[in-house]
Structure formats: structure tokens, C-alpha cells
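Trainee: I would like the atomic coordinates for the input below:
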Amino acid sequence: MRPIVLTLVIALGAVGCSNDRESSAVVQPPTTFEGQPESLTTVPDSGSNDAVPTTTLRLTDPTGITAADLCVGVMLVEPTPQIDTDLLPETSGVVYSRTVDGRMYAHNDSGNLPRLFGIGAGSTVDAVWTVGTALLDWEDIAVAGSTLYFADTGDNLHIRPTVRLIASREPDGSGATLDDLKFWSFTFAEGRLDTEAVMVDVDGAEAVLITKGTDSPAGVYVLPLTDSSDAVTLERVAEFDIGESISAADLSADGRVIAVRTPTRVLLFDRPVTSSIAEALAGEPCEAASAPERQGEAIALHPDGRGYTTLSERESATRNDFRLPES
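Mentor: Predicted coordinates:
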């Protein structure tokens, strides 16, 4: 395994979260946009007009499955079906529903229509929804409870003054337009950065973004999901260098395992109950199984914690499912 250098920036939470977290409360994530999540309180940041969120970590029922369990035990499930490339010619993000068993959501990269695709068993696209906003450069998708989050954060040319995160309630039928949306606009303290990986914590209080890190160590940033409509500047709270660019990330349904995807590798991190996502990313990952893909782009952890799915961005993409053997 190639060397991985990880650094936790000391000024953690310049625009992020504190590590004042408790492990006792276990509740379901919020499902509406009205008001702030119950676990979120804002504390004025001296010298800034922004607010610093302080969250209490609230996990769904833990699976007990660790990153090491997956790294050692998963196996590729055969056969490996092909994704419908007429609808998904350039798959950029995938995530599993937390409310519909077996449902995987996917979207395309820039240059395509702003649509969300529902994928059932195998590779069949069984539902399509139009998302009521522009697709500038969607790079990843995340989920918390029944809310989906699109990362419109791609910026290969470093020309976008701001990028954004888009939230939508999970669709409950087929053929509809998703137009009840919420937006967060932001930029990075270092300037314009290309970002292809996003996770949202299980309580819906904050998003964590990882820059691509093509020419320098990847940066980790925390975006508070408050009701503010003002654009914010995010400070780097951690960074790591894995020798490859980062193309996707995902958080397990119980919040305790983090997956980071590169074009050729899958890295898994354990997240202690007392740690934020950013703090957990400063830990030591293990490398899990991956399949040869033309351009490894997307990853989604399975809701039961027993595996993950990877997809390539290129045409003729294969759906690769990795699972722990059934006992």
C-alpha cells in the first residue's frame, strides 16, 4: 500500500465544528428543511460574521462493522452488470437511499442534463427525475435521512468564484421534477479549488468536502448546513496526501465508516463516536478491494454496512458490488 500522509490542521473548525460530541443519543436524521437541525447551535466566532456550529454526534443504529472488517473480508459479487450508458454516459456520483431498500441514486457529470436516476437491482434505471436547477459540474452526491445533497463543486479550470451544495428531499415517486431545493454557496480560503468528494453527517448538520488534490495534498473542509443564504468562505481543517487525486467519498449509514475513492483505490477510515468526520480523516485508513475501472469515479457504502459499490465515470461502466460473505 502506498504511503499516506495525513495532517490534522490545528485550527480545526475555523468554519466548522467543535469536538464537543456525545455518544449517548441515538436518533434518526432530520427529514425537513424548516429550521436548523435540533443538534445544531450557533456560536459567534470572534472577529468574524460567520457562525461556528457545535454539534452533538447522533448516530443511527450501529452495525458493528468496522473499516478493517470490510478491508479484510469483502468479495466482488458476480456477475458485474453494465450500467445503462444511454442515460448515464458519465456517472459522477452515487449513493444509497436510507428510506427505500435497494435503491441507488446516481447523476451525470457536467455537459449533461440535471437529472437524478434511480437504479434498482442490477443495473436497471427504473426512475428518472429532473432537478430544478442547472447542472454546472456535479461531482458527488450524499444523503442524510431522506435528504439528498448534490455537490456542484467541480472546477477543473479554477474559474468559478463560488461553488455550491444543493439539497432536495428524496423523491417518493417517478417522473417528477425536484424543485423544492435548498442551496449553500461557498468558496475556499486558499482560492478556487476543484472538489469531487462530499459527505453529510448523519444528523444533517454539516457537510464535509475533500478537494481533488491533483497537484498538492487534498484539503478537508467543513460546511455548516445552517439556514443562512450568504456565501461563506471555508477554511482547511485537515489535509492528506495519498499519491492520487480523490474522486468521491461516502459515510456509512451509522456514521462510523468513511470511504474515500481514488481512480484506482478504495480507502476506508473508522470514525470513533467521539470524533468528527474531519478528525476521523486524520486517522490511518486501510485499503479495501477495488476492481479495474477505466476511470474510477464513484463509491457508495451499502446501508447495512456490509459492503460498497463502485462505478466508473466512462462509458460501458460496470457496477462493481463488494460484500462481506453472509454468515
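
Trainee: Please make it C-alpha for all contacts and neighbour counts, starting now.
Mentor: Fine.

Trainee: Not counting sequence-adjacent ones, nearest residue to Ala248?
Mentor: Ala197 (4.1 Å; CA to CA, 6 or more residues apart in numbering).

Trainee: give the contact list for the one you found.
Mentor: Contacts for Ala197 were tallied using CA atoms under 8 Å, 6 or more residues apart in numbering; they are 139-140, 151, 209-212, 246-250, 260.

Trainee: Which strand or helix spans it?
Mentor: strand 195-200 (DSSP states H and E).

Trainee: this one as well, want them side by side:
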Amino acid sequence: MNPRRRRMLIPGLLIALLVVAAIASFTGRAEGAEQQPVSRMSDPRITESSGLAVSRAHDDLAYTINDSGHDPVVYAARISTGETVGVTRLDAHVTDPEALALHDGTLWVADTGDNAAVRDEIALLALPEPGPGDRSVTPDRYRVTLDSPADIEALLVDGAGVPHLVTKVIGSGAVYRLDDLSTESPVAAARLDITAPPLVTDAAFAPDGSSAVLLTYLGVHVLDADSWQTRATLPLPPLEQAETIAYTDPFHVLVGSEGENSPLYRVALPAVAPRELAAVPGLGLLVLLVARLSDQMR
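Mentor: Alright, predicted model coming up:
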């Protein structure tokens, strides 16, 4: 092909892909607004699901926990049916558990809820991933202090196994990193130079580290996992009170709600282009569009 015609063709292809992707995205969102939940957590004991983690070791399995006012119990449920298949009772004092995270075989429980912002200390509990079945476990307890009390409902653990917390406030939220946790004495959380959106109710890192998500009452925010810059904001499924989010794979999350018989919705995420492609004009956009089209056609 003539080089001049090739140079003229590439922008045209990009524009065509953009139009097709926009149509596919619009169609996908229209379908998403009417989508049915994957399942419902029908166990009558699960009434205020405030944390969600998807197992990598057991197929079709997720964990949840109620927040304050309930026994300290982690429930294992089938994602496809919502059926409870395991109950793990935590032999520990828990004030207000608000989030779960899984990393490298360890299940983390964030005892970080503080609606009145009065707690001097919050805590993370850690236990081996339970799997199906019933048991009682004494978790490791890590006490944490903040620079000022805050309500926290979001816990996410990065690829290196370092927990992060995100505050739930009406204005801009704060992000904390927890290094060198110890069961012997409290650890001061390091506040990062990152601004989170208002009213964050849960968060998670993708299993391959390619992205992160923050859940708010207004939407699902997809972030670059390294810079924490927002790459996309998606509308919420029809939930009464969106409180939980967890990755099933790098391109999909489950989003859940508080309440009895609470639903779990599967939400497709846009791909986040690797930063290495950003230096090549047009290439990153092309990769994103192709990934988005591929996802819409699944």
C-alpha cells in the first residue's frame, strides 16, 4: 500500500473503532441496567454484607461478613447460587468489620468501621483462607492507629501483600498504607498523597495487579493500580445500598449490597492500557478499544 494512503487509513480505522466501541459500550450499559443478579445470598443470617472476597483456591466461592451488631462470622458462599457452604467463627473481639480481602492464602478482615469517628485504634484480622465447611479460628490481630479517627469501609491488599485502607467521608477520601504490621504493638498507618472519591464503601486490587476499583454510592471507579488515577467510572447495578466489591478476574467484578437476600451483580470493566503504550501515539487507544470490543462480544 502507498505509505501516504496508509497514513491516511490509520486515523480512519481508529475513528471507526471508536464509533463501534461507543455503540457497543452504550448497548452494554443499556443491557447492564436491566441485568439480573448472578445470585442472591439467601442465608437469613447474612443481612448486612459489608465485605466480599473471591477465592482463587476454590472455584465458585466467595466470602462475606456482616458489619457491627452481628457475631464475628465469615460466610463462604457459592457465587453461582448464593448458597452458604461454610461458616468460620472468629475467636476474637470485633467492633465493626467492614471489608474483606484475600492475598496469597490469607483472608484479611478489616475491623475498621467508625461512623462516629471516635475510635483510637482500629484493627486488621488475618486468618488462613477457610474454604467450605464450618470451623472456629483465632485470627492474628494487628492494631492500627490513624493520624485522625475516620470511618473506613474499604480494604485492599496489593501484589506485595501490603494492606491499604480508604476512608469513607462526604468529601475527598484519604488512602493509608500499612507497612510492617505487628501483633505486638499498634502500627501507625502512613497516609498517602492520594485523593479518593467521596463515600467509598469497598475497594480491591485486580488479581494480576493491572488495576484497582473503588466502590461508592455513585459508581464503580476503575483506577490505574500504580498511580491511583481514575481511568473510568461505571454506573452501579440496581442495588439498594452498594457495599461490597471483589474481582473475579482482571476484567470483571462482583458488586453486592447490604440487606436480606442481597444480590450479587457481575460488572465488566474496561481494560486499562499499560503505561508503556502511552508513549506510542494512538497505540494505547487502539489497544483499549480492541479490548473493550472483545469484552463486549463475550
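
Trainee: Now for Pro44 of the first structure, how many residues are close by?
Mentor: 11 (other CA atoms under 10 Å).

Trainee: what lines up against it once you look at the second structure?
Mentor: Matched across to the second structure, Pro44 of the first structure finds no residue, judged by TM-score structural alignment.

Trainee: just Ser146 of the first structure next, same as before
Mentor: So, by TM-score structural alignment, Ser146 of the first structure is matched to Gly105.

Trainee: shouldn't its match be in contact with Gly131?
Mentor: No. Using CA atoms under 8 Å, Gly105 of the second structure is not in contact with Gly131; the gap is 10.2 Å.

Trainee: of the two, who's got more company?
Mentor: In terms of neighbours (other CA under 10 Å), Gly131 is the more surrounded of Gly105 of the second structure and Gly131; the figures are 19 against 13.

Trainee: got the contact list for Pro89 of the first structure?
Mentor: Pro89 of the first structure touches Asn108, Glu313, Arg314, Glu315, Ser316, counting by CA under 8 Å, 6+ apart.

Trainee: what's the closest of the residues you listed to Asp201 of the first structure?
Mentor: Nearest to Asp201 of the first structure among the contacts of Pro89 of the first structure is Asn108, at 23.2 Å by CA to CA.

Trainee: Not counting residues beside it along the chain, what's closest to that closest one?
Mentor: Nearest one to Asn108 of the first structure, counting by CA to CA, 6+ apart, is Thr91 at 4.5 Å.

Trainee: How much space separates that neighbour from Asp140 of the first structure?
Mentor: Applying CA to CA, to the nearest Å, the value for Thr91 of the first structure to Asp140 of the first structure is 9 Å.

Trainee: what span of the second structure lines up against the strand holding Ala197 of the first structure?
Mentor: Taking TM-score structural alignment, strand 195-200 of the first structure hits residues 152-157 over in the second structure.

Trainee: Please say which position in the first structure Tyr142 of the second structure maps to.
Mentor: Using TM-score structural alignment, Tyr142 of the second structure lines up with Trp184 in the first structure.

Trainee: Okay, strands next: where are they in the stretch 151-298 of the second structure?
Mentor: Listed in chain order, the strands of the stretch 151-298 of the second structure (DSSP state E, counting those that start in this stretch) span 152-157, 163-167, 173-177, 187-188, 190-196, 200-205, 211-216, 220-224, 230-234, 242-249, 252-257, 262-268.

Trainee: Using JSON lines, please lay out these together with distance to Ile15 of the second structure.
Mentor: JSON lines is the format used below for the strands of the stretch 151-298 of the second structure (distance: least, CA to CA, whole Å):
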{"stretch": "strand 152-157", "distance to Ile15 of the second structure": "37"}
{"stretch": "strand 163-167", "distance to Ile15 of the second structure": "38"}
{"stretch": "strand 173-177", "distance to Ile15 of the second structure": "37"}
{"stretch": "strand 187-188", "distance to Ile15 of the second structure": "50"}
{"stretch": "strand 190-196", "distance to Ile15 of the second structure": "33"}
{"stretch": "strand 200-205", "distance to Ile15 of the second structure": "32"}
{"stretch": "strand 211-216", "distance to Ile15 of the second structure": "26"}
{"stretch": "strand 220-224", "distance to Ile15 of the second structure": "24"}
{"stretch": "strand 230-234", "distance to Ile15 of the second structure": "20"}
{"stretch": "strand 242-249", "distance to Ile15 of the second structure": "29"}
{"stretch": "strand 252-257", "distance to Ile15 of the second structure": "26"}
{"stretch": "strand 262-268", "distance to Ile15 of the second structure": "23"}
